[in-house]
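# Compute the structure for the input listed below.
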Amino acid sequence: MPAPSAPSRPVSLFRLDGRAAEHELLVPLRPEQITTDTPVDLSGTRARLVAGAFRTEAPHWLPHAEALTGTALGLSATLPFAVLLVPRPPWLYAVTWGAGHLVLNDEHVEQGFGLRFGIRRLDPFDLGLVASAALDVSARATQISIPGGGELSAFRLEPYGDLVHRIAGSADLRDLTYGRVTGRRHRIRVGTSLWAPLAQEPGALLADLDAVGAVVDEPDEDSALRFVAQTRPLDRHHPIVPELERRLAAALAGDGEPVGIAWPATGGQDAENAGSFRITGLGPGGPLHVPGRLEAEHLTARLSGLPAERRLKALRAGRITPCADETGAEPDGAPSPATRWLAYETTIEHTRYVFHQGRWYRIGETYVAQMREQVRDLLAQRQHWPEVTWKPSGEPDDEHRYCRLVAEQPGYLCLDRDVASTPLHPRFELCDLLGPEDELIHVKWLGRATAASHLYTQALVSAEALHDEPQAMAQLAAKVSTVDPGRVLGGAPDTVVLAAAGRSWQVDELFTLSQVALLRLDRAVRGLRATLKFADIPYLAKKKTTARSARRIPAQRRGDTRR
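Purely as a prediction, here's the structure:
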């Protein structure tokens, strides 16, 4: 029990939409789960207290553990919870204890509320934990802890494209009862919620809630952590979401900004190596089988025939499964929502919005401008390219045919389709072409602004393997000597070239998420003591395919470039 004189106790604080009906704020609870549901008076403010417990039966894995050990295990459990709902218009605050966070209806919880407080009050030189996810096709999740605390730079956040969703560290709480009474800092945790000491006396608690709201509404120009707020997921009830969804629905029929394919976070490797894809639940017409490379047209061709108001519902109901074979008979991964396979961008009043991994994100104007400037400088690093034109044939081996043509030029070797294997990377391509000065060249037809992400992944895996694993370097040397017996590598290649046809390496032709991933790739390549360069391949344009013809023409006859 806390000492009676303790002014505050740490609790989890959430902020909810104050316009929502009270009965919608909590998830449905059974009568037997609730022990208390009563109005309470907090110094003249009507609040609501809900308390009870979740009771769980034996876990599903219990029979396995009992069978292995021969021991009976009684492991049913009770999770107590309490939630205090306090209106402070235009918001409603939820103070939670125990499993109280599980009672809140996420539809009405303000996302990133705690982060906004932390940006303004955390000490950037005394952080203990930073959890983030990459806002790119990988959606890589990272959590770094420094028990003794460290400054922001120690957590190796990317300057662009890292979506920070949780931070812990020492904070200045001078605005709260705790800070005024004790004069001390406190280690808090911030994310969607704020975990911090709040007053135990009703009147002081109300003052603390108002103080928290005032801090969240402060300008953040002087905060070293302000970049955290430059890219944020949008709340599903944000007033701009209907307009964003209207634009996305139009784009699914070919109107407005184009949509593109982006691998889902949990299935990128399966998708990259897939021989075909199986699509189910995507509107009327039954399952779809897509041999070869999955393109956005495979989804939009089906969705464009639906009324605009039904397209997003059909997209969210769709499921995509990568398959190991070209017939779609051997699933090579779990089905995942079709929304996680599409990427889309649009601009409203100078702010860029991105639909990625099934969610909407807001990207600030300053963030985009700074990123574009860095990408423009990076793309100036050019590699000379021979005058060999890529003439699309519409065949599955289009890319390989082009690489063989380039290999007829002095100094170029074709290693496309020559797969390497190491303990850390069981199956990957070292490069598509080896250049005259032993440059690692990766070739791709970039039909869409989002397609570059696959090229980045191939380049990064190769560079990492050759830098970190002696087996990779040995295999590269063996492959080179097989193709050109008189050629000897002069050491590990230190130049990585991205060569593209279908579009040029210009910042205006790259999807925002592709720009994010490109800056991330450059940083990784430089960390491997190599240089990233770019080449524009001369090419003839592919014949355009209409949405109607996309329904009847097999994928392998539509310029698919899968190796």
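
# from here on, contacts and neighbour counts on C-alpha atoms
Fine.

# Show me what counts as buried in stretch 147-155.
Across stretch 147-155, burial judged by 16 or more other CA atoms under 10 Å covers 149-150, 152, 155.

# Can you tell me which of those residues is nearest Arg19?
Nearest to Arg19 out of these is Leu152 (CA to CA; 36.8 Å).

# just the helices in the protein please.
Under the criterion DSSP state H, the chain carries helices at the ranges 62-69, 113-121, 177-182, 202-216, 241-251, 268-273, 296-303, 308-317, 365-379, 398-406, 452-468, 470-483, 512-527, 547-552.

# Out of those helices, which gets nearest to Trp97?
For Trp97, the closest of the helices of the chain is helix 202-216, at 15.0 Å, according to CA to CA.

# what's the nearest residue to the most centrally placed residue in the chain if we skip its chain neighbours?
The residue lying closest to the centre of the chain (CA atoms, centre = their mean) is Ala139, at 3.1 Å. Among residues not flanking Ala139 along the chain, Ala265 sits closest, at 5.1 Å (CA to CA, 6 or more residues apart in numbering).

# Gln200 versus the one you found, what's the distance?
Using CA to CA, to the nearest Å, one gets 43 Å for the distance from Ala265 to Gln200.

# ok, now Arg372?
Taking CA to CA as the measure, Arg372 falls 49 Å from Gln200.

# okay, now Ala420: neighbour count?
20 (other CA atoms under 10 Å).

# Could you save the helices of the chain as a markdown table and add columns showing distance to Thr35 and mean neighbour count?
A markdown table is the format used below for these (distance: least, CA to CA, whole Å; neighbours: other CA atoms under 10 Å):
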| stretch | distance to Thr35 | mean neighbour count |
| --- | --- | --- |
| helix 62-69 | 29 | 11 |
| helix 113-121 | 29 | 25 |
| helix 177-182 | 30 | 17 |
| helix 202-216 | 22 | 17 |
| helix 241-251 | 38 | 18 |
| helix 268-273 | 46 | 19 |
| helix 296-303 | 48 | 22 |
| helix 308-317 | 37 | 18 |
| helix 365-379 | 49 | 15 |
| helix 398-406 | 66 | 19 |
| helix 452-468 | 52 | 19 |
| helix 470-483 | 63 | 16 |
| helix 512-527 | 48 | 20 |
| helix 547-552 | 57 | 14 |
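
# Quick one: those as TSV, columns for distance to Leu79 too.
Conversion of the helices of the chain to TSV gives the following (distance: least, CA to CA, whole Å):
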stretch	distance to Leu79
helix 62-69	18
helix 113-121	24
helix 177-182	29
helix 202-216	26
helix 241-251	35
helix 268-273	36
helix 296-303	43
helix 308-317	33
helix 365-379	43
helix 398-406	57
helix 452-468	43
helix 470-483	51
helix 512-527	41
helix 547-552	52
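
# now the other sequence, so there's something to compare against:
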Amino acid sequence: MTLEASRTVPRPPTAKKAPTTRKSSLHRLRAKGSDRGEDLSAFVLPRYLDREGFTSRPVNKDGLVGLLVTGTIAPGRADWCDPLSILTGQPVAEENRTSLALFLVRTENSVYGITYGMGHLMIDPVRIDPGFGIEFAVRCLKEDRITKVRRQVMDARGRTDENSATSGEHIRGFGIEQFGEIVSQISGQIENVPLTFTTGNKRPAHVTGNDRSIKIHLGNSPAALLHDLQEIEEVCARPNPLPEFEFIAQVRPLGPKSEQAQKLDVRLDAMLGEGQTSRMALAVPSVCREHFEFAESFKVTLAGHAGQHAELDVDQLVAAVQRRPEGGRLRALREGRIQMFSSTDDSEANSGKVPVDHWFTAEVPDGVAHYFYWQGKWYEIGAEYLTVVEQRVADLLAQPASVTMPPWTIEMCETGERCGVPQGHKRHNVHDEDWYNKEVAAQDRYVLLDKNNVHTERLRGGGLEIADALGPQGQFICVKKAASSTAPLNHLFAQGRTGIETVRFDLQARKDFLSKVDKLSPRHALDRSFSSPTLVFGILLKNGAELTPDSLFAFAKISLLHTATALEGMGARLEVVSISRTAETGMARATTG
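Below you'll find the predicted structure:
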């Protein structure tokens, strides 16, 4: 056998198999009215259809009907070239280039936009269905394979949280509250959806659903893409979310330029003109939450006027825009600005200038659904969600309490007489909280704790007020005059929850607290183990209104339920007391949960 005969002939390289799918962002778009045959170019912002370097082409291939829009934005030298040249002494001349592609696809049921690069910028935002991503995800995600959750707390705290689990965990592990938390993004593994990606593929499919789109592997051929869109439509057509995710679908944001949001803007503008503040309140924006407690004054620039204020009040904001022309009241709130200061004047700013409407919340009922304006956006709350919230709050307000709360009366006139306080009579005011706390503590076996702070190393010397008063059986009593703002109630709920957590879990704080109680009231009937403490919220609403599910503002209800859930987890009992303003009613009606 010769050397040549034994030589192995090399095989030609195997061609790399083209991928059958690609992870893409999919938007569901809404037609105007009932026109299902609307020109697809109407879903694209006109400036991209007419822009130099952009092209739009109709598509009709193997049953796939749509419109393809592509282009590249090249604005010239990057803005960092000059400073980098100066810094290094070397010439730098690089260019930014941004590519955009949008493929609009029409099916029998809907129009979809598949985006590549920055292609989502070309979609008219009014046309995007904001509920699509979450609607799909909560109908097919595996509850024990969730990888990421982004959520916002829908109360005056304005907090946004994002939690991830690389390998996935159960939805319950993310600690989502079932009341008042808006899930704006959720990611995880899906099941029972026969997509092209899962055909003959041992790897599970994943999806990220948010309030604008879903990110998922879609087929690369016309037939495969149409198949995947059909499977996605079948998932969305399922009548209900999976049980573990049902509460998520009850709250959804509305697109700011959507038809429903614009109708709600008109209704809210009319409410502002009528001065209807019963369903309005203040809420601290997310960007101001950290420094809000240190604010000594607020500069309000609104409707052409600027002023420094020691406190904010929703009536003050509404009055500033109430007499403006129809359609201009809500716009004035959006154009106005509020800035916080650590000083009583404008010498020490501790926040930026935040739009006034971000401090403003409102509730607008509309048939079976309710809508909330919160931090400049509209949210729709489903009827079932509201029913559960109302019932739980009603349960908290249905039982007798274990403490007596005296009436919170009107202070004396200059003549020394108590009278019937006519509307607008500025010389007659409700006594302040300092006065009321002393009234509570004047009762037999009650103890005044107001301003008697506990100091520990963990509290970094600042101290903490555990409660305003101690009840005869060791009840922790926290008091608040709520007036017309949600913020004081959120502060009340946070104070009570933090106080219980501190005496239960901080040994040094517990010792300091017990030492103070022993000095004030030796042999007080206080359970020193704090294994099942009782927390009492005493609340005086505006005009002495009775505490009911209807008289509590919606976001206050949500904060109350959050607090009740946290206290229940600590073995604590919560009581809520509605305080009367007049002595004629005798003891205030007390409620508990």
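
# that older thread, show me what the residue nearest to the centre of structure 1 aligns to in structure 2.
Taking TM-score structural alignment, Ala139 of structure 1 has Gly158 as its aligned residue in structure 2.

# Now which residue in structure 2 aligns to Arg552 of structure 1?
Structural alignment (TM-score structural alignment) places Arg552 of structure 1 against a gap in structure 2.

# Look up how far Val290 of structure 1 lies from Arg552 of structure 1.
From Arg552 of structure 1 to Val290 of structure 1 the distance is 11 Å (CA to CA).

# Do you have the strands of the stretch 101-250 of structure 2 handy? List them.
Taking DSSP state E, counting those that start in this stretch, the strands of the stretch 101-250 of structure 2 run over residues 111-117, 141-153, 160-169, 181-190, 206-210, 214-219.

# Show me the one of the ones you listed that comes nearest Val517 of structure 2.
Nearest to Val517 of structure 2, of all the strands of the stretch 101-250 of structure 2, is strand 141-153, at 35.8 Å by CA to CA.

# next one: that closest one to chain centre, how far?
16 Å (CA atoms, centre = their mean, to the nearest Å).

# compared with structure 1, how much does that strand deviate?
Once fitted to structure 1, strand 141-153 of structure 2 is off its aligned match by 1.8 Å on average (mean CA distance after the TM-score superposition for structure 1).

# name the helices or strands packed onto that strand?
strand 160-169, strand 181-190 (3 or more CA pairs under 8 Å, 6 or more residues apart in numbering; DSSP states H and E).

# Is it possible to get these out as CSV so that each row also shows distance to Ala554 of structure 2?
As requested, those are exported to CSV (distance: least, CA to CA, whole Å):
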stretch, distance to Ala554 of structure 2
strand 160-169, 19
strand 181-190, 13
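
# Of all the ones you listed, which one comes closest to Val153 of structure 2?
Across those, closest to Val153 of structure 2 is strand 181-190 (CA to CA), at 4.5 Å.

# In structure 1, which residue range corresponds to that closest one?
Under the criterion TM-score structural alignment, strand 181-190 of structure 2 matches residues 162-171.

# buried stuff in that stretch?
Buried residues in stretch 162-171 of structure 1, counted by 16+ other CA under 10 Å: 162-171.

# picking up where we left off before, using CSV, lay out the buried residues of stretch 147-155 of structure 1 together with distance to Phe227 of structure 1.
Listed next are those as CSV, based on distance: CA to CA, whole Å:
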residue, distance to Phe227 of structure 1
Gly149, 20
Gly150, 18
Leu152, 12
Phe155, 14
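
# Pick out whichever of these sits closest to Val215 of structure 1.
Comparing those against Val215 of structure 1 with CA to CA places Leu152 closest, at 21.0 Å.

# Could you check how far the aligned residue in structure 2 for the closest one is from Ser515 of structure 2?
In structure 2, Leu152 of structure 1 lines up with Ile171, judged by TM-score structural alignment. To Ser515 of structure 2, Ile171 of structure 2 is 43 Å away according to CA to CA.

# Likewise for Leu312 of structure 2?
38 Å.

# Please apply the same query to Arg30 of structure 2.
65 Å.

# likewise Glu411 of structure 2?
Distance from Glu411 of structure 2 to Ser515 of structure 2, by CA to CA: 35 Å.

# just Leu397 of structure 2 next, same as before
Separation of Leu397 of structure 2 from Ser515 of structure 2 (CA to CA): 34 Å.

# how much space is there between Phe125 of structure 1 and Phe54 of structure 1?
Distance from Phe125 of structure 1 to Phe54 of structure 1, by CA to CA: 40 Å.

# could you list every residue that touches the residue in structure 2 that Thr346 of structure 1 lines up against?
With TM-score structural alignment as the criterion, Thr346 of structure 1 lines up with Val364 in structure 2. Contacts of Val364 of structure 2 were listed using CA atoms under 8 Å, 6 or more residues apart in numbering, and they are 264, 268, 279, 370-372.

# JSON lines please, covering those residues and showing distance to Leu68 of structure 2.
Converted to JSON lines, those look like this (distance: CA to CA, whole Å):
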{"residue": "Leu264", "distance to Leu68 of structure 2": "34"}
{"residue": "Leu268", "distance to Leu68 of structure 2": "39"}
{"residue": "Arg279", "distance to Leu68 of structure 2": "46"}
{"residue": "His370", "distance to Leu68 of structure 2": "38"}
{"residue": "Tyr371", "distance to Leu68 of structure 2": "36"}
{"residue": "Phe372", "distance to Leu68 of structure 2": "37"}
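
# so which pair among the residues you listed is furthest apart in space?
Spanning the widest gap among these are Leu264 and Arg279, at 13.9 Å by CA to CA.

# so what corresponds to Leu85 of structure 1 in structure 2?
Under the alignment (TM-score structural alignment), Leu85 of structure 1 maps onto Leu104.

# Run a quick neighbour tally on that match.
A total of 26 residues lie near Leu104 of structure 2 under the criterion other CA under 10 Å.

# if I look at it, how far off is Thr563 of structure 2?
Noted for Leu104 of structure 2: a distance of 46 Å to Thr563 of structure 2, by CA to CA.

# what residue of structure 2 takes the place of the residue nearest to Ala139 of structure 1?
Match for Ala265 of structure 1 (TM-score structural alignment): Ser286.

# Just give the nearest non-adjacent residue to the match of Leu152 of structure 1, would you?
Leaving aside its sequence neighbours, Ile171 of structure 2 sits nearest to Glu143 (CA to CA, 6+ apart; 5.4 Å).
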